[in-house]
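generate coordinates for the sequence data below:
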Amino acid sequence: MTTALDHALTFGTPDPFRDRLLDGMAASIIERGFRDSTVADIVRHARTSKRTFYEHFASKEHCLIELLYRNNETLITNIRAAVDPEADWQDQISQAVDAYVTHIEARPAITLSWIRELPALGAVAQPLHRVAMEHLIDMLVDLSDSPGFRRAQIPPTSRPLALILLGGLRELTALFVEDGRDVRGIVEPAATASRAILGPR
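All right, here's what the predicted structure looks like:
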């Protein structure tokens, strides 16, 4: 049986209608939140029809899963692009945190759906959650195995420590977004925690 994650991982050739529907989902989440969004809202923002929607997605939940998968991959790409592996390890952490916060600032409602709504979808979303976290952990391990870290004689972080850092950062992010606070406020604690976990030990 093909799952929503299979579609997200193997969507292959870009499909303009699929992309429009994903943009429509994002716009509806920003406007109303995921729970109050309907397929009618999604297609209204996408300027297409319900028929087109159901040709691409089985439900709004499946549409959300692909949107969040793509959003997560974009986040990872942005962080990797922002970090100079030759820089001092502490500068690399600052670069990574800044790229993370910049991404969150652009789409806070989507980030909140990733943290709060995705787990509520249950079994249908569990494969995505596992894959997404594995990709984020891979990124942290790779970033901590750079020339800048090696010059400081810091070994690559372990996967369990990377998971602990990511879990805390996700929860801190959710709290700031839910409270309507400036997400730039997470920069200092995120950088401090990252230096403590990823740095000399």
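
only C-alpha atoms for contact and neighbour calcs from this point on.
Noted.

what's the closest non-adjacent residue to the residue nearest the centre of the chain?
Nearest residue to the geometric centre of the chain (Cα atoms, centre = their mean): Asn72, 3.0 Å. Excluding its sequence neighbours, the residue lying closest to Asn72 (Cα to Cα, 6 or more residues apart in numbering) is Ala132, at 6.8 Å.

helices and strands around the lengthiest helix in the chain, which ones?
Looking across the chain with DSSP state H, the single longest helix is helix 60-82. Where contact means 3 or more Cα pairs under 8 Å, 6 or more residues apart in numbering; DSSP states H and E, helix 60-82 is packed against helix 4-9, helix 16-32, helix 89-106, helix 126-143.

and the angle for it with helix 16-32?
Using axes from the mean of the first three to the mean of the last three Cα atoms, to 10 degrees, the inter-axis angle of helix 60-82 relative to helix 16-32 is 90 degrees.

buried residues in helix 60-82?
Within helix 60-82, the residues that count as buried by 16 or more other Cα atoms under 10 Å are 60-72, 75-76, 78-80, 82.

return the distance of that helix from the chain's centre.
Taking Cα atoms, centre = their mean, to the nearest Å, one finds helix 60-82 lying 5 Å from the centre of the chain it belongs to.

what residues does it touch?
Residues from elsewhere that reach helix 60-82 (Cα atoms under 8 Å, 6 or more residues apart in numbering): 4-5, 7-8, 21-22, 25-26, 38-39, 57, 95-96, 99-100, 103, 110, 114, 118, 121, 125, 128, 132, 135-136, 139, 143.

could you also give me the structure for this next sequence, so I can compare it with the first?
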Amino acid sequence: MDSDGFTSLPRGRHHLTREQVAASQRDRLLQSMTQAVGEKGYARTSVADVLKRAHVSRETFYEHFTDKQACFLAAYEASAERIMGVVNEALAARDQPLMLRLERALRAYLRELAADGGAARTFLLEIYAAGPAAAALRYTVQRGFIEIIDGLLEEDERFRALPDPQFACRMLVGGVASLVTGKVAMGQHAALPKLCAPILAHFRSLLDQ
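Below is the predicted model:
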């Protein structure tokens, strides 16, 4: 592992396939893009910043991505997949009560973002600086979170009895996103787990109406 925390390829002769080398290079570029954007912002981050962190050549970068934006969007998608995976894993125990599973998923989501302020800033704020395609991707990712939570809440008859349960779910997820984004924008990512209790209280109040 190198000084940036990335797993380095073996020096000299090795038995890695071309595909394994390419996958390692791509992963390093995605991690480097996430870190650089988290620290400098999307507009101020250059391809050279990413190369310096990833320890790969400019030629290698363009073998994987057409430009900075393409690399950034790929890094964003990788982050989204990781966070969605954490949330889905927390929801996997279907034998547990709905609210307990929701609490576990929310805590896992908030912990994941709180663990890395730069990545959280990239995921929640800098995505909007990368143009319309990035904003559309952000919307698609949020729709994915809405579908996950909607699928969970649909198990509760009280939720199904609401006048428009899907709209209620969009409001809830949008509200969570706004609260979390505000904390990250203020540099308070470490305090994100403290949002869990009040958010759950509002979920419960909706179901108890």
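
can you calculate the TM-score here?
The TM-score (TM-score structural alignment, normalised by the length of structure 1) is 0.79; 184 aligned residues with a Cα RMSD of 2.4 Å.

re the thing from before, any of the contacts of helix 60-82 of structure 1 buried? List them.
Buried members of the contacts of helix 60-82 of structure 1, counted by 16+ other Cα under 10 Å: 4-5, 8, 21-22, 25-26, 38-39, 57, 95-96, 99-100, 103, 110, 114, 118, 125, 128, 132, 136, 139, 143.

who touches the closest residue in space to Glu155 of structure 2 that isn't next to it in sequence in this structure?
Ranked by Cα to Cα, 6+ apart and with sequence neighbours excluded, the top spatial neighbour of Glu155 of structure 2 is Leu98, at 7.7 Å. By Cα under 8 Å, 6+ apart, the contact set of Leu98 of structure 2 is 152-153, 155-156.

these, buried ones only, as a PyMOL selection?
Provided next is the PyMOL selection string for whichever of the contacts of Leu98 of structure 2 are buried by 16+ other Cα under 10 Å:
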select buried, resi 152+153
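
can I get the contacts of Leu98 of structure 2 in CSV including distance to Pro165 of structure 2?
Shown next, in CSV, are these (distance: Cα to Cα, whole Å):
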residue, distance to Pro165 of structure 2
Leu152, 12
Leu153, 9
Glu155, 12
Asp156, 11
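
nearest to Gln209 of structure 2 among the contacts of Leu98 of structure 2?
Within the contacts of Leu98 of structure 2, the smallest distance to Gln209 of structure 2 is 12.9 Å, found for Asp156 (Cα to Cα).

so which of the helices and strands packed on helix 60-82 of structure 1 gets nearest Asp179 of structure 1?
Across the helices and strands packed on helix 60-82 of structure 1, Asp179 of structure 1 has its closest neighbour in helix 89-106 (13.9 Å, Cα to Cα).

what angle do the closest one and helix 60-82 make?
Calculated by the same axes, to 10 degrees, helix 89-106 of structure 1 forms an angle of 150 degrees with helix 60-82.

so where is helix 89-106 of structure 1 in structure 2?
Matched against structure 2 by TM-score structural alignment, helix 89-106 of structure 1 falls on residues 98-115.

so how far is the matching stretch from its chain's centroid?
Computed by Cα atoms, centre = their mean, the chain-centroid distance of stretch 98-115 of structure 2 equals 13 Å.

same deal with stretch 176-195 of structure 2?
Worked out by Cα atoms, centre = their mean, stretch 176-195 of structure 2 lies 14 Å from the chain centre.

next: stretch 136-149 of structure 2.
A distance of 11 Å separates the centroid of the chain from that of stretch 136-149 of structure 2, by Cα atoms, centre = their mean.

how far apart are that stretch and its match in structure 1?
Once fitted to structure 1, stretch 136-149 of structure 2 is off its aligned match by 1.8 Å on average (mean Cα distance after the TM-score superposition for structure 1).

what's that stretch in contact with?
By Cα under 8 Å, 6+ apart, the list of residues contacting stretch 136-149 of structure 2 from outside reads 80, 84, 88, 127, 169-170, 173.

try stretch 163-180 of structure 1
The contact list for stretch 163-180 of structure 1, computed with Cα under 8 Å, 6+ apart, reads 108-109, 111-112, 115-116, 133, 136-137, 182-183, 186, 190, 193-194, 197.
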